[in-house]
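*Asks:* structure for this input, please:
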Amino acid sequence: MAHAAPAPGMRPRTTAITAGTTTTPDVFGARTHLIAKWATPVVIGLVYGYWAAANQRHGGPVTGWNILFGFVTALVFIGLYAAVRALASRMRREVHALLWAAFTGCAVGFLISQTGASVLNSAGIAVACAAGWFGVLFYRYYTHEDAEGHRIF
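*Replies:* So this is what the prediction gives:
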């Protein structure tokens, strides 16, 4: 397997945690990361609120109550997303993955329930999504920790 040769005069960055290994440079500054930290849940929440409102009206006309429902749904989603993000990072990898999987399953189940589907259908799809997401996240968190359970990056 071929690897790119370092450019002349360039030295790879190292961190104190992984002394001797290279890391990718941080292209954006702290201000950009702070903006992205709060802009991401807001944008995702607005899309989620619009999606829930569109599911609820079943392709009918947009009403004031439908718009209100979309914005309230977006606010609740943003609040829960921020709470899960704040709590999950302090948990062990199993609970961390379980918390995000439960959040994702509930969010998907709510969207499905707004279409008028049965409760069993909504719950079944939500559990299937949560189980798949748990598997993906557990694998990611498990492979990004050292033997003592400390996150590598």
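*Asks:* C-alpha only now, for contacts and for neighbours.
*Replies:* Fine.
*Asks:* outside of the helix or strand hosting Phe69, which residues touch it?
*Replies:* Taking DSSP states H and E as the definition, Phe69 sits inside helix 64-88. Helix 64-88 has contacts (C-alpha atoms under 8 Å, 6 or more residues apart in numbering) with 41-42, 44-53, 56-57, 95-97, 99-100, 103.
*Asks:* please generate a structure for the following sequence too, so the two can be compared:
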Amino acid sequence: MATQTATPRHRRRRRTPAREHHPLGLLLPALLAVTVGIWAASILRFQNDGVATGGQWVLGVVCAVVFGALAFGLGRIRHSLPREMRALAYGALTAVTIGFLTSLADGSVLRSAGIGVAVGVGVGLVTFYYAYTHE
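*Replies:* Below you'll find the model as predicted:
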């Protein structure tokens, strides 16, 4: 029967499996956020002769939440970014964080920006090198 080969066969579409998230995808930003929050609160606590106040803890929690959200979001979109933009994004996040923490420690604007940019450039270069050698 010639008609049997003429009828189109319906191919089953492969269903793309749901992307499984690695446990480090949530754990690493959370640990880094807690570290940044404690660091910010402790900087202000040491400036206040070791007396803990509510404002220090609020600043620490706000810093932790903002940094954690940015780090988590960047971790989710990092695979869609080209390696140059990925390195720039990680470097910028690090530069802003280190610059802000330096400014909390009574650093001048120039000193905070200089240290933040220096650390951000270093992180960006390391991130670019890692992405370039592992793709």
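*Asks:* quick one: TM-score?
*Replies:* Taking TM-score structural alignment, normalised by the length of the second structure as the basis, the two superposed chains have a TM-score of 0.78; 114 aligned residues with a C-alpha RMSD of 1.6 Å.
*Asks:* rewinding a little: just the buried residues from the contacts of helix 64-88 of the first structure, in ChimeraX please.
*Replies:* A single ChimeraX command selects the buried members of these (16 or more other C-alpha atoms under 10 Å):
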select :41,42,45,46,48,49,50,51,52,53,56,95,96,97,99,100,103
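*Asks:* how much space separates the most centrally placed residue in the first structure from Arg31 of the first structure?
*Replies:* Using C-alpha atoms, centre = their mean, the residue of the first structure that lies closest to the mean C-alpha position is Trp100, 7.3 Å off. The gap separating Trp100 of the first structure from Arg31 of the first structure is 26 Å, by C-alpha to C-alpha, to the nearest Å.
*Asks:* what is the aligned counterpart of the residue nearest to the centre of the first structure in the second structure?
*Replies:* For Trp100 of the first structure, the aligned residue in the second structure is Tyr90 (criterion: TM-score structural alignment).
*Asks:* ok, for that match, nearest residue in space, not its chain neighbours?
*Replies:* Once flanking residues are discounted, Tyr90 of the second structure sits nearest to Gly124: 6.1 Å by C-alpha to C-alpha, 6 or more residues apart in numbering.
*Asks:* show the contacting residues for the one you found.
*Replies:* Per C-alpha under 8 Å, 6+ apart, neighbours of Gly124 of the second structure: Ala87, Leu88, Ala89, Tyr90, Gly91, Ala92.
*Asks:* one more time with 10 Å, if that's ok
*Replies:* Gly124 of the second structure makes contact with 84-95, 118, 130, according to C-alpha atoms under 10 Å, 6 or more residues apart in numbering.
*Asks:* before we move on, what about Tyr130 of the second structure?
*Replies:* Arg83, Ala87, Gly124.
*Asks:* biggest helix in the second structure, by residue count?
*Replies:* helix 109-134 (DSSP state H).
*Asks:* quick check: longest helix of the first structure.
*Replies:* From DSSP H, the single longest helix across the first structure is helix 30-57.
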